[in-house]
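show me how the following folds:
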Amino acid sequence: MIKQLTLSAALVLGLGSAAHAAGGAGHVEDINFSFEGPFGTFDQLQLQRGLQIYTDVCAACHGLKFVPIRTLSDPGGVGLPADQVRAYARDVLFVADEGANAHLYDFEEGAARGLLPTDNFPAVENAGAPDLSLMAKARAGFHGPAGTGLAQLFQGMGGAEYIYSLLTGYTGKTKEEAGTTLYENTAFPGGWISMAPPLEDGRVEFDPEHANDLHHLSEDISAFLMWTAEPKMMARQQAGFVAVLFLALLTVLLYLTNKKIWAPVKRAAKGQPAE
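Predicted structure coming up:
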């Protein structure tokens, strides 16, 4: 068993080192998000700002097809009132076509129907950009020394940090390959990405006024995308904490029970009188 664990660990370290040596991984910053750790929670105001950034900037190219709009009112998440969720669903714009959003299009009337809270966020396929629903989970790679994942294990570095690092990692250098403009990015694997810098200082205005420089905007949208990928994170952590407490209590009770049951046997073995 120990030999198998040793071989598995060596294989993981070897693969991580090989990927690092090949220059496949970029630099990922460690950000102290509020949801990290066993007792972390989502910052509701930050999630609301992230929703605004997604709506104003990201939604033109990226969809959230796995996220129901009604979850915007769930406790522990964005926390919008029900009337605001209905208003948001009604005002969301999307490209109506016979593909991803065909269920939202009334072809007889020739127009798109309004979204309902029971609908998911629209998919966006015409831009050729990836859907962001699970991006924070998909990019929760092995960050840290030689791609070992130690930074992710001990510092909580995951997909949200990658998204933040990607949005803030543009150097300003560009090059053209096969008619496509590529942008140098210190976080993207390989160092060059086809997506132009989506955020900049002051790109989104918040009400009430909040810091809207590149770094704060990147933190807000990264936290929001973490919530889209893990909307039940807080409930899962709470259930896990209760389970650990229960198992700890059960362990103590079993230990005391074991001592009580075997105490007469041990005393008899030592030649001591039974109580």
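
switch to C-alpha atoms for all contacts and neighbour counts from now on
Fine.

what's the nearest residue to residue 199 if we skip its chain neighbours?
residue 214 (6.3 Å; CA to CA, 6 or more residues apart in numbering).

and that neighbour, how close does it get to residue 170?
Distance of residue 214 to residue 170, computed by CA to CA, to the nearest Å: 11 Å.

right, and the residue nearest to residue 199 touches residue 197 too?
No: the pair residue 214 / residue 197 is not scored as a contact, 10.5 Å apart, by CA atoms under 8 Å.

please enumerate the helices of the chain.
With DSSP state H as the criterion, the chain has helices at 2-21, 44-53, 82-91, 135-138, 150-155, 159-168, 214-229, 233-269.

so which of these comes closest to residue 28?
Shortest distance between residue 28 and the helices of the chain, using CA to CA, is found for helix 159-168: 5.4 Å.

who are the packing partners of the closest one?
helix 135-138, helix 214-229 (3 or more CA pairs under 8 Å, 6 or more residues apart in numbering; DSSP states H and E).

here is the second sequence; please produce its structure so I can put it next to the first one:
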Amino acid sequence: MLLIGATGFSGTAQANTGTHELLKPETPFSWNGVFGRYDREALKRGWQVYHEVCSNCHGLKLVAFRNLAAVGLTPEEIKAVAAEKEVQDGPNDEGAMFQRPARPSDRMLSPYANDKVAASIHGGAVPPDLSLITKARVNGPNYVYSLLLGYPDVPPADVAIPEGKMYNTYFPGYAIGMPQQVFEDAVTYADGTKATKEQIAKDVVTFLNWAAEPELDARKSLGVKVMVFLALLTALLFALKRQIWKDVH
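Purely as a prediction, here's the structure:
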């Protein structure tokens, strides 16, 4: 999955998304609302989509492999996933840098050695890191969801798309460097969930939002506790005030 240029647009991007209302999942994202929480099953499915599709082009430089425990991976699974990648380490006793299998403590870096290598492969565009992709745009989750599903079977005839680019309804300028990545049954979910395009897009957006806001559940839980505490404290203070001033007319 290659979300080239999915970040950092202003006027043109707003013109596009203003013309085409962003898509929203049929069932809202589970974390929406004051009491919303991440759906753990969706998180694990979203990780599977990222791992099998997106990680070929994109890194998650702010997420360590060990953080995947929060999406349901066991320590053994985390070690196995990390060992699939190689990272640079060193220097060794001879002063040279070397490559080694990644460990759970390592972060999920870009699959490319550097940006120039990435740009040379993708026609000058560098696939963005996805750690904060849902925070890089206004209404980011719905934008990314729309972008993944924004490839019509037949592009409009009146829109000129440069060679090597694809039409996307929700991308600024409509010409995107990322080929369509989300198809029916593009992945086979381990839990048996039917992998429709909409399901795949929703699951991977859930995972990417977790990558950007892993503390969301804890923050909302604390917020609810604080509000309950403040409500009780207000009631106690009001009762105390009534007791103190009961004889004053």
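
after superposition, what is the TM-score?
The TM-score (TM-score structural alignment, normalised by the length of structure 2) is 0.77; 220 aligned residues with a CA RMSD of 2.8 Å.

which residues are common contacts for residue 214 and residue 197 of structure 1?
Here residue 214 of structure 1 and residue 197 share no contacting residue, scored by CA atoms under 8 Å, 6 or more residues apart in numbering.

any idea how far the counterpart of residue 34 of structure 2 in structure 1 is from residue 195 of structure 1?
In structure 1, the residue paired with residue 34 of structure 2 is residue 38, using TM-score structural alignment. According to CA to CA, residue 38 of structure 1 stands 34 Å off from residue 195 of structure 1.

give the contact list for the residue nearest the centre of structure 2.
The geometric centre of structure 2, computed from its C-alpha atoms, lies nearest to residue 208 (CA atoms, centre = their mean), at 1.4 Å. Residues near residue 208 of structure 2 by CA under 8 Å, 6+ apart: 46, 130-134.

rewinding a little: which one of the helices and strands packed on helix 159-168 of structure 1 lies closest to residue 190 of structure 1?
Nearest to residue 190 of structure 1, of all those, is helix 135-138, at 17.2 Å by CA to CA.

what sits up against that closest one?
Here helix 135-138 of structure 1 has contacts from 158-160, 162-163, 222, 225-226, 229-230, using CA under 8 Å, 6+ apart.

got it, and stretch 23-35 of structure 1?
Outside stretch 23-35 of structure 1, the residues that touch it by CA under 8 Å, 6+ apart are 19, 40-43, 143, 147, 155, 157, 161-162, 164-166, 186-191, 223.

ok, of those residues, which come out buried?
Neighbour counting over those (16 or more other CA atoms under 10 Å) leaves 41-43, 143, 147, 157, 161-162, 164-166, 186-188, 191, 223 as the buried ones.

pick out whichever of these sits closest to residue 71 of structure 1.
residue 42 (14.1 Å).

excluding its backbone neighbours, what's nearest that closest one?
In this structure, residue 42 of structure 1 finds its nearest non-sequential neighbour in residue 35, 5.0 Å apart by CA to CA, 6+ apart.

which residue comes closest to residue 212 of structure 1 once chain neighbours are left out?
On the basis of CA to CA, 6+ apart, the spatially nearest residue to residue 212 of structure 1 that is not a chain neighbour turns out to be residue 202, at 5.3 Å.

surely the one you found meets residue 215?
No: using CA under 8 Å, residue 202 of structure 1 makes no contact with residue 215, being 10.7 Å away.

who has more neighbours out of these two?
residue 215 (16 against 12; other CA atoms under 10 Å).

ok, the residue mapped onto the more buried one from structure 2 to residue 205 of structure 2 distance?
Here residue 215 of structure 1 is matched to residue 198 in structure 2, going by TM-score structural alignment. When CA to CA is the yardstick, residue 198 of structure 2 and residue 205 of structure 2 sit 11 Å from each other.

now do residue 225 of structure 2
In this view, residue 225 of structure 2 and residue 205 of structure 2 are 28 Å apart by CA to CA.

go on, residue 214 of structure 2?
For residue 214 of structure 2, the distance to residue 205 of structure 2 (CA to CA) stands at 13 Å.

do the same with residue 74 of structure 2
Relative to residue 205 of structure 2, residue 74 of structure 2 is positioned 22 Å away (CA to CA).
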